[in-house]
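Peer 1: Test case, fold it:
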Amino acid sequence: GQSSRTGALSTHVEQRAYNLRPRKDDSVTIERRSELARLRREQQNQRRNKRKEAETLRQQEIRDYEEFTRSKLWWFDEELPEKSDKDLEDRKWRPYFEASDPGLFNITLKGANWEVERLALQAGASVVGLQSSTGDTYLFSCSGTIVEFFEESTMIVTVANLVRCPDAVQVANNLKISVYLLQDHKTLEGHLAYHDFYHNICVIRVQSPFHLPGKRFSSNIEAINFDKICSRDVVALGRDKENHALLVTTGKIIPKSSKFDCDELLVSTCRISKVEVGGPLMDFDGNFIGMNYYDAKETPFVPSFIVLKCLKQFKLFRTVIRPWLGLRVRTLHAEGSIAHEKMQTNFHGATGVVIEKIEEDSPAKESGLNEGDIINQIDGVYISNAAE
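Peer 2: Alright, predicted model coming up:
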């Protein structure tokens, strides 16, 4: 009996020490305990159901979005034009862009003000698209410039590649030329008037029922005079023959020689597509200072005063007459920085062209000129490059 009383006393002391209360097992307590457990289970079930509903709603939203995306993709597939092999050779040079409305730029004129954009749009009325074919065979696509109205015909200057045989330096047979205008998406038939494969230039004559605005090339050689200017902002213009949109690319004239075997060509940093070949190069004052050729990285161009000389001789002689001097020159500023520095040091800042080769029994040989001589004046007129 003594030990049981001692155990009960120890239990009571332990409960008092830890503030423990004896568990009540009466019916009221058991019922209350069961109710609390039931409420906890209900709350857990409610939270579980809410999570399931949220997950179900999320999955439904995902399914709705996937259905919407599939419908849009189907719509885009239906709206895209069918793939065609027509002009495949032309299209691989041309970056993709969308210009559904006629007369819109394919890119923004970066670094140009509103005045330059206005000048480009005004000049764009004189820029046309061209395509040639022989029979049913596609030949070439390019751009051109309306230069004047002569003998009741409109004259368009462009590159001679338009009329050249693919495998021979001669005019293609059964030539058909289409001219694509901005005005009302008109397409006219053109005819070859003059051509010169040496300078890669030709003139297309068009009979138009309405007046076509023309624009002359500039005769000012200061635009490419590298004695006075190191670079010049320019705009390359062209016209797409499919949607008749104006194509615009900006860049700078740089003191660099073209990789083509022609010392008269200069280079700009404009990146154009092949359909823009033959289009004009415009400065930020609105003057046409050259005609563009094609290269993958940069754009070589023939200066405007050479274009004007060719047009003048076409009128007078129906061909371009080139006097044979018997020498080949190279522009000093195109030699690269190291060679240019040596030239500037050894010849005290000389500018102009250096004689690279002199033919035997030529006027240049008889005049006493030697290879390596520098020419910076002709008849008292200073020159800065081979084109001049």
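
Peer 1: contacts, neighbours, all on C-alpha from now
Peer 2: Will do.

Peer 1: what residues are up against Cys142?
Peer 2: Counting by C-alpha atoms under 8 Å, 6 or more residues apart in numbering, Cys142 makes contact with 129-131, 158-159, 162, 274-279.

Peer 1: Swap in 6 Å and give it another go.
Peer 2: 130, 275-277 (C-alpha atoms under 6 Å, 6 or more residues apart in numbering).

Peer 1: Ok, Ile374 next?
Peer 2: Neighbours of Ile374 in contact, by C-alpha under 6 Å, 6+ apart: 353-354.

Peer 1: Three-state assignment for Gly251, please.
Peer 2: strand (DSSP: H, G, I helix; E, B strand; the rest coil).

Peer 1: Touching, it and Ile272? I think so.
Peer 2: No. Under the criterion of C-alpha atoms under 6 Å, Gly251 makes no contact with Ile272, lying 10.1 Å away.

Peer 1: Between those two, which has more neighbouring residues?
Peer 2: The neighbour count for Gly251 versus Ile272, taken as other C-alpha atoms under 10 Å, is higher for Ile272 (26 against 22).

Peer 1: Lys215 should be in a strand, yeah?
Peer 2: No. Going by three-state DSSP, the assignment for Lys215 is coil, not a strand.

Peer 1: can you tell me which helix in this structure is longest?
Peer 2: Using DSSP state H, we find that the single longest helix of the chain is helix 27-79.

Peer 1: Closest one of the contacts of Cys142 to Thr351?
Peer 2: Proximity of the contacts of Cys142 to Thr351 (C-alpha to C-alpha) peaks at Val277, which lies at 30.8 Å.

Peer 1: for comparison, sequence B:
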Amino acid sequence: MSRAVRIRGDELETTEREAKRRSVAEEGQGTALHSTSPRSPGELAVRTSHPEIHLAIFEPNKAQSEAKQDRVYDVVESVAEESSDPLSPPIYQPYIPDELVDDLDVLADFEDAKAKYEAERDRRANLFTMEHHCYKAPSSLFKTHRLLPILEQARDATLLAAKSVILLSSFVESDPLNKCSGLWFESDDHSKTALVLTSAQLIREKKEPKNPFEWKVQWTGNYHRQAKVIVHLLDNTAVPASLLYLQEHYEFAIYKVQVDKPVQLATFTECVRSGQDVFRLGRDENLNLSTTHGMVAYNIPSWYERCHYMYLSCDPSSPSLLRDDGGPIIDLEGKVVGLVNNHIKETFIPSFLLHKCLDFWRRFNCMPRLHLGMTFTSIKHLDPSCIERMTRNHNIESGLIVEQVSKGSNAEKIGIREGDVIESFNGKYISTTIELEQMLIDICWDHFDQGKELYAEKDVSVKIFDAIKHRRRTRNLTAIVSDLGEDIVEGTYPIMRKEAMPVS
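Peer 2: Next up is the predicted model:
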């Protein structure tokens, strides 16, 4: 069966979006510390024109900087046939409007439409690009972790990184909301302030779950921006914090705190690889440090997970600790490789994306990305037998499989459908969703360098493999520059009485 993705229905009101935009704009006025150098995202951001201001160190991935990456490269156009066939129709799920639920004729029409919809969904699910959802690999990629050989190194790394890890708690009026860990990443000696990086889970709206496990995967997209937030310092004192910026899509937040003593800033590294030994750090309500060992993994996201997530594959005996959201993932040198945003599913935001976002924020006072109106699965992260079958039968070795297309989006309008493969963006082959996210931010950097603004349109050239017709075509996709969370709208349509249906 095809994988479901997080959706927001057709009833999503535009007024909510406009309110978010106004709130974001109000937060950004005069709050961020701007960089004075015209660097592009990805360069070190440790110097400022103000000697009193200290920034966290971001160490580049030396292996990538010394040699050209082989995963993103120029497209060498082959003699590929451009498809001129009519576009495949999008799949919309039928539903019955509330006022017609008791109409027997409408119910009969609905059952017929539902059967056709499910048949088409099954046909799409059987496309060769979608087989990975039901394929089970015959072997496991990970065995039991053995910590003993790295125990001493891990202890030293944990103690070093722990100095920058703190606890935050949030309240709506007088009611407790959430608790999250966080880490210091910037300080100003002159104003005696410091900035904290934490998970957006800290101020995420809570709703009563319909079942005991729903809270683990719940994502509402609504945040209490005016929530009262308290930072619990390591000397057992507590100070209030003010929200400077909330990045809804990457789901992290920046808070400003008044501090009387120097704080220990985290050191980040952009070198993170699959199978790397790492540790997840967090603090409980008593400020006791929690440490969980695991390995970095590239997994295929579930329906409620963003495509840019990386994963911590933990030891089976590791406990799930409820305060680790917002805490760091560190390597064996105590350097931060990512920020935990969902400890239940062991997901984290890699540090190279954090670096690009923070650099963007210092320069332009926002953290935008392009909204494409699609979600993807990376072919590179499928089981090798799936990749070999695609290569052997369809000459497809890499690219991004389209998992969902938002109803009414520009992607849908140019004919992109579930199961298609996006082979290149702007003439560059992209093999993972992480690489795609970096490209989407870089495109926005160029957009802002040209003096353009948020919520504007930006054209991107995409090379598409049509999984139904087995044809390739290149189209211009109009994307939106936005710093809001990107929602995917499910395609639905109502079943009406025959006499109420328009005459064709």
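
Peer 1: what TM-score do we get after superposing?
Peer 2: The TM-score (TM-score structural alignment, normalised by the length of structure 1) is 0.60; 270 aligned residues with a C-alpha RMSD of 3.3 Å.

Peer 1: picking that back up, quick check: next helix or strand after the longest helix of structure 1?
Peer 2: Counting by DSSP states H and E, the next helix or strand C-terminal to helix 27-79 of structure 1 is helix 88-91.

Peer 1: Restricted to strands, list the contacts of Cys142 of structure 1.
Peer 2: Residues of these located in strands (DSSP state E): Leu130.

Peer 1: In JSON lines, list the contacts of Cys142 of structure 1 along with neighbour count.
Peer 2: Output for those, formatted as JSON lines (neighbours: other C-alpha atoms under 10 Å):
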{"residue": "Leu130", "neighbour count": "29"}
{"residue": "Val275", "neighbour count": "25"}
{"residue": "Glu276", "neighbour count": "30"}
{"residue": "Val277", "neighbour count": "29"}
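
Peer 1: wait, doesn't Arg328 of structure 1 sit right on Val353?
Peer 2: No. Arg328 of structure 1 sits out of contact with Val353 when judged by C-alpha under 6 Å, with a separation of 9.7 Å.

Peer 1: higher neighbour count, these two?
Peer 2: Val353 (25 against 16).

Peer 1: thought the more buried one was touching Leu332?
Peer 2: Yes. Applying C-alpha under 6 Å, one finds Val353 of structure 1 in contact with Leu332, separated by 5.3 Å.

Peer 1: any idea whether the aligned partner of Leu358 of structure 2 in structure 1 is helix, strand or coil?
Peer 2: Counting by TM-score structural alignment, Leu358 of structure 2 corresponds to Leu311 in structure 1. Secondary structure for Leu311 of structure 1, judged by three-state DSSP, is helix.

Peer 1: Run the chain-centre distance for the strand ranked longest in structure 2.
Peer 2: Determined from DSSP E, the single longest strand within structure 2 is strand 175-188. The chain centroid and the centroid of strand 175-188 of structure 2 are separated by 20 Å under C-alpha atoms, centre = their mean, to the nearest Å.

Peer 1: now for the longest helix of structure 1, which elements pack on it?
Peer 2: Applying 3 or more C-alpha pairs under 6 Å, 6 or more residues apart in numbering; DSSP states H and E, we find helix 27-79 of structure 1 packed against no helix or strand.

Peer 1: what's the matching range in structure 2 for it?
Peer 2: The aligned range for helix 27-79 of structure 1 is empty, by TM-score structural alignment.

Peer 1: that older thread, now for Val353 and Leu332 of structure 1: what residues contact both?
Peer 2: Counting by C-alpha under 6 Å, 6+ apart, Val353 of structure 1 and Leu332 have no common neighbour.

Peer 1: Check which helix or strand Ser23 of structure 2 maps to.
Peer 2: Assessed by DSSP H and E, Ser23 of structure 2 sits inside helix 14-28.

Peer 1: Identify the residue range in structure 1 corresponding to that helix.
Peer 2: Under TM-score structural alignment, there's no match for helix 14-28 of structure 2.

Peer 1: Which stretch of structure 1 lines up against the next helix-or-strand element following that helix?
Peer 2: Sequence order places strand 53-55 as the next helix or strand after helix 14-28 of structure 2, per DSSP H and E. Mapped onto structure 1 using TM-score structural alignment, strand 53-55 of structure 2 spans no residues at all.
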